[in-house]
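Visitor: pasting the sequence and the predicted model now:
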Amino acid sequence: MSEAESVLRHRAWKASAAEDDARPSLPEVHASVSVPRGGSWIRRLLAFTGPGYMISVGYMDPGNWATDLAGGAQFGYTLLTVIMLSNLMAILLQALSARLGIATGRDLAQACRDHYSRPVNIALWIACELAIIACDLAEVIGTAIALQLLFGIPLIAGALITALDAFLLLLLMNKGFRFIEAFVIALLVVIATCFAIQIVAAAPPVAAILKGFVPSPEIVTNPAMLYVAIGIIGATVMPHNLYLHSSIVQTRAYERTEEGRRDAIKWSTADSTIALMLALFVNAAILIVAAAAFHETGHADVAEIDQAYELLSPLLGLGIASTLFAVALLASGLNSTVTATLAGQIVMEGFLRLRLPNWARRLITRGIAIVPVVVVTALYGEKGTAQLLVLSQVILSMQLPFAVIPLVRFVTDRRKMGVFTIPRWAAVLSWTVAGIILVLNFKLLFDTVLG
């Protein structure tokens, strides 16, 4: 190759890279949802309602079920405080994620690519992909278990069937982003309704529930309780959701001015906060039902979803309780499919500038998740699958620092955020949350290695 050809090729590469850098996040739906320029506050809130519920899906996916069931059955209502605190962490971090996306016009993956060296970006991308695979693992297991409970389909066959959901997002995307949001919200309503009925049937003692929201030192001193607690945090504060939220808030066609961005941040924060309170209700409901039905009746060893399904109806005295449980689980698995696919696309495009068709991206990720489920089920049966489900949530927790630290660093950087830099008190609080996550992860590693 001549020197002139080399120069031309380098210029073409730079021009292509510059074009990629200017490309908005999820360009096919960027600024595709109209926002009213005036009107009542309810109209403006409804215009921004949707992204928050999509990210809330990750906070009540099948992985949460495993950790919440184990926590409620083994330790009663004690870990309710962990669910509440982790949900408050999620509200803060998702608000920061939305602020970053709206203020800079870049999603978290793009912001990392702009700021860090290529080796660091590759490491962050690998960590995020591991988190997405761990989340997908939970979805495969949860959906396969739901299919088995409802229709008697064997676990391995159910896991293979989940590969077909690669085409669900394609169908929804073709109908527009608002249709995706409506689909997600409808399934969330199904999940919440199923658990509301089960809580009424369980009739748990209110005093014990309230006491469960008070922090207990035993959570840190008891290694078994800490393991489940960190699993709950990993299942609640989902690392890839931070990438997802910073992107999908940009689907709104708000004015790209300081005033327009400030308004968008306000309504997007309200949207995610309200949606995550629904996630808090669902997660708390799973643990409360498990505590009332299993812990208080001497079934503290219940940690598997199929065990819970078999015991719920007889223990609660409600014939439909087990069916409601399985229906909610299936809805949860389907919902998580949509958001995990979008998160994977955002991460791959943001870090690597690599664009794959949605169906190819989905099949690759889902294929990676299906293999360990099939292998573990074949070798160890359903018990091994249940342990794999809890382990996937701990893996998610271990990936959290790789998403949280860059996010907090960016939103506290005035050079990136300008007038939208978070105030000092919020910065202190954000770094404190990041520190808590780091300490808990190191504690888990220390106990796991020594144990």
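Guide: Done, it's in.

Visitor: use CA for all of it now, contacts and neighbours both
Guide: Noted.

Visitor: list the buried residues of stretch 372-385.
Guide: Buried residues in stretch 372-385, counted by 16 or more other C-alpha atoms under 10 Å: 373-374, 376-377, 382, 384-385.

Visitor: so how far is it off the chain centroid?
Guide: Between the centre of stretch 372-385 and the centre of its chain there are 24 Å (C-alpha atoms, centre = their mean, to the nearest Å).

Visitor: what does the helix or strand harbouring Ser6 contact?
Guide: Ser6 belongs to helix 3-22 when assigned by DSSP states H and E. Outside helix 3-22, the residues within contact range by C-alpha atoms under 8 Å, 6 or more residues apart in numbering are Arg353.

Visitor: tell me the gap between it and the middle of its chain.
Guide: 37 Å.

Visitor: following the chain onward from it, which element is next?
Guide: Helix 3-22 is succeeded, C-terminally, by helix 41-48 (DSSP H and E).

Visitor: show the subsequent helix or strand relative to that following helix.
Guide: helix 51-56.

Visitor: for that next one, name the packing helices and strands.
Guide: In this structure, helix 51-56 makes packing contacts with helix 177-202, helix 239-248, helix 258-293, judged by 3 or more C-alpha pairs under 8 Å, 6 or more residues apart in numbering; DSSP states H and E.

Visitor: most tightly surrounded among those?
Guide: helix 239-248 (a mean of 29; mean count of other C-alpha atoms under 10 Å).

Visitor: any chance you could list what contacts that one?
Guide: 25-26, 30, 51-52, 55, 58, 93-94, 97-102, 106-109, 128, 131-132, 339, 342-343, 346-347, 396-397, 399-400, 402-404.

Visitor: presented hereafter is structure B, for comparison with structure A:
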Amino acid sequence: MENNTLVARFIAKLKVIGPGAIIAASFIGPGTVSTATEAGASFGYALIWAILFSLVTTMILQGMASKIGIVTGSGLGEAIRDQFKRPVLKYITVTVVGISIATGCAAYMAGDLTGGALGLTLITGIPQNYIAPVLGIIILTLGLLGTYKFFEKILIVLVGIMSITFITTMVVVQPDVLAVFEGAFTPSIPSGSIVIIVALIGTTVVPYNLFLHASSAHERWNSPADLNKSRLDIVITIGVGGLITAAVLITSAAVMRGTDVTGIEQLAVALEPTLGEWATVFISIGLLAAGFSSALAASMGAAYTIGGVANWGTGFDNPRFKTVFIIVISIGVITSATGFEPLELILFAQALNGLILPIIAIFLLIVVNNKNLLGQYVNSIKLNIIGGLIVLIVSALGIYSLVEAILDFITEV
């Protein structure tokens, strides 16, 4: 009887899962898979701590964003717009936020579609630039016909598929458990690892996810009494997302240590001695789910952001919202059809993300300290200190990403 009660409580807690799963589905894209693969192959288990750090950072920032949506009944875009009363300042803010987020989403969209297409390419042999546009058209069709709750369910299922695929693979390869714990709780920065550390954090803490979470939390809950449900949702889903990322890194460290990674598909080859013919199937399913879920979330993120800051309204029943959704997907479809390498697109998106994140994080902190907007639910001093430290860290990472991008461009030219 007691066991039945515990099971019932556990199931009841799982029912809060929703907006957080959308965020997890968003950041576990091909970029995360490729970065985690390279991290494990190059540095073994040493960089697991960076994943833990990025998870804590994500939980804190997404918690602030979801609180804005639940308490105010509007999204982060609307809150930022209403924060500034002077027309000129409001116009500049809206323009900077709107263009930067839309550009970032479009870049991620192209990389996600191409990376997701790689999953089917590994099985069928059909070129990625043929498959990627088809995936984009499927997402476009779903967007025109679906609702928020429909998308929420799809993304929860995709997170479940990725969990089963990547975590099962990690268990099968039997990693060194002691080394895993050492890498998780003993931070170190091996020579040449700083770029990978920046990338691991950058693929998890994504600017448009803050807008997406505020709006999706409002779609799901509409009372401050639901804040605890939102926090539980964040802890469970973002935690699972981090476990998936860690599973990819750990698997790569176990079977690819010392390998020079040039493509995500190498992980499938490295797993063949352990999984046999199932190696390609496992990695293909994981990549397809990662690309599809992240591309879907990117287009939603762009629509919620632009709809909010432009004061157009949000929701899948809003024509302007759907127009932004369609435009972002169309850009991804066209770009992915040209045959660009997914890693190039993803690296561009990550560099752009590094520039945008500090700006959005600062706006977020300003809004969550507005008593006229949030009343008693404004940030505590402790949370502001933590938030301030996060802004400093992501600003440093953003500057570093910019410098690296410029140097890489100069080198290529």
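Guide: Yes, it's here. All values reported here derive from a predicted model rather than from experimental measurement.

Visitor: what about the contacts of helix 239-248 of the first structure, which are in helices?
Guide: The helices, defined by DSSP state H, take in 51-52, 55, 93-94, 97-102, 108-109, 128, 131-132, 339, 342-343, 346-347, 396-397, 399-400, 402-404 from the contacts of helix 239-248 of the first structure.

Visitor: still on that earlier bit, wait, which of the helices and strands packed on helix 51-56 of the first structure is closest to Ala138 of the first structure?
Guide: helix 239-248 (14.1 Å; C-alpha to C-alpha).

Visitor: so that closest one matches what in the second structure?
Guide: Under TM-score structural alignment, the match for helix 239-248 of the first structure in the second structure covers residues 207-216.

Visitor: out of the helices and strands packed on helix 51-56 of the first structure, which is closest to Gly367 of the first structure?
Guide: helix 239-248 (18.5 Å).

Visitor: could you check the angle helix 177-202 makes with that closest one?
Guide: Taking axes from the mean of the first three to the mean of the last three C-alpha atoms, to 10 degrees, one finds that helix 239-248 of the first structure is oriented at 140 degrees with respect to helix 177-202.

Visitor: on that earlier part again, out of the buried residues of stretch 372-385 of the first structure, which is nearest to Leu280 of the first structure?
Guide: For those, the nearest to Leu280 of the first structure is Thr385 (25.6 Å; C-alpha to C-alpha).

Visitor: is it true that that closest one touches Val376?
Guide: Yes: contact criterion C-alpha atoms under 8 Å: Thr385 of the first structure and Val376 qualify, at 6.2 Å.

Visitor: ok, now which ones touch the residue most central in space within the first structure?
Guide: In the first structure, the centroid-proximal residue (C-alpha atoms, centre = their mean) is Gly58; its distance is 2.7 Å. By C-alpha under 8 Å, 6+ apart, the contact list for Gly58 of the first structure reads 235-236, 238, 241, 336, 339.

Visitor: quick one: what's aligned to it in the second structure?
Guide: So, by TM-score structural alignment, Gly58 of the first structure is matched to Ser26.

Visitor: same deal with Ala95 of the first structure?
Guide: In the second structure, Ala95 of the first structure lines up with Gly63, judged by TM-score structural alignment.

Visitor: cool, Leu342 of the first structure as well?
Guide: In the second structure, Leu342 of the first structure lines up with Met300, judged by TM-score structural alignment.

Visitor: neighbours around the closest residue to that match other than its chain neighbours, how many?
Guide: Once flanking residues are discounted, Met300 of the second structure sits nearest to Phe325: 6.4 Å by C-alpha to C-alpha, 6 or more residues apart in numbering. Residues contacting Phe325 of the second structure under the criterion other C-alpha atoms under 10 Å number 26.

Visitor: thinking Phe325 of the second structure is in contact with Ala303, fair?
Guide: Yes: the pair Phe325 of the second structure / Ala303 is scored as a contact, 5.2 Å apart, by C-alpha under 8 Å.

Visitor: now do the nearest residue to Ala340 of the first structure once chain neighbours are set aside against Leu356 of the first structure, distance only.
Guide: Leaving out its chain neighbours, the residue that sits closest to Ala340 of the first structure by C-alpha to C-alpha, 6+ apart is Ile132, at 6.7 Å. Ile132 of the first structure sits 16 Å away from Leu356 of the first structure, going by C-alpha to C-alpha, to the nearest Å.
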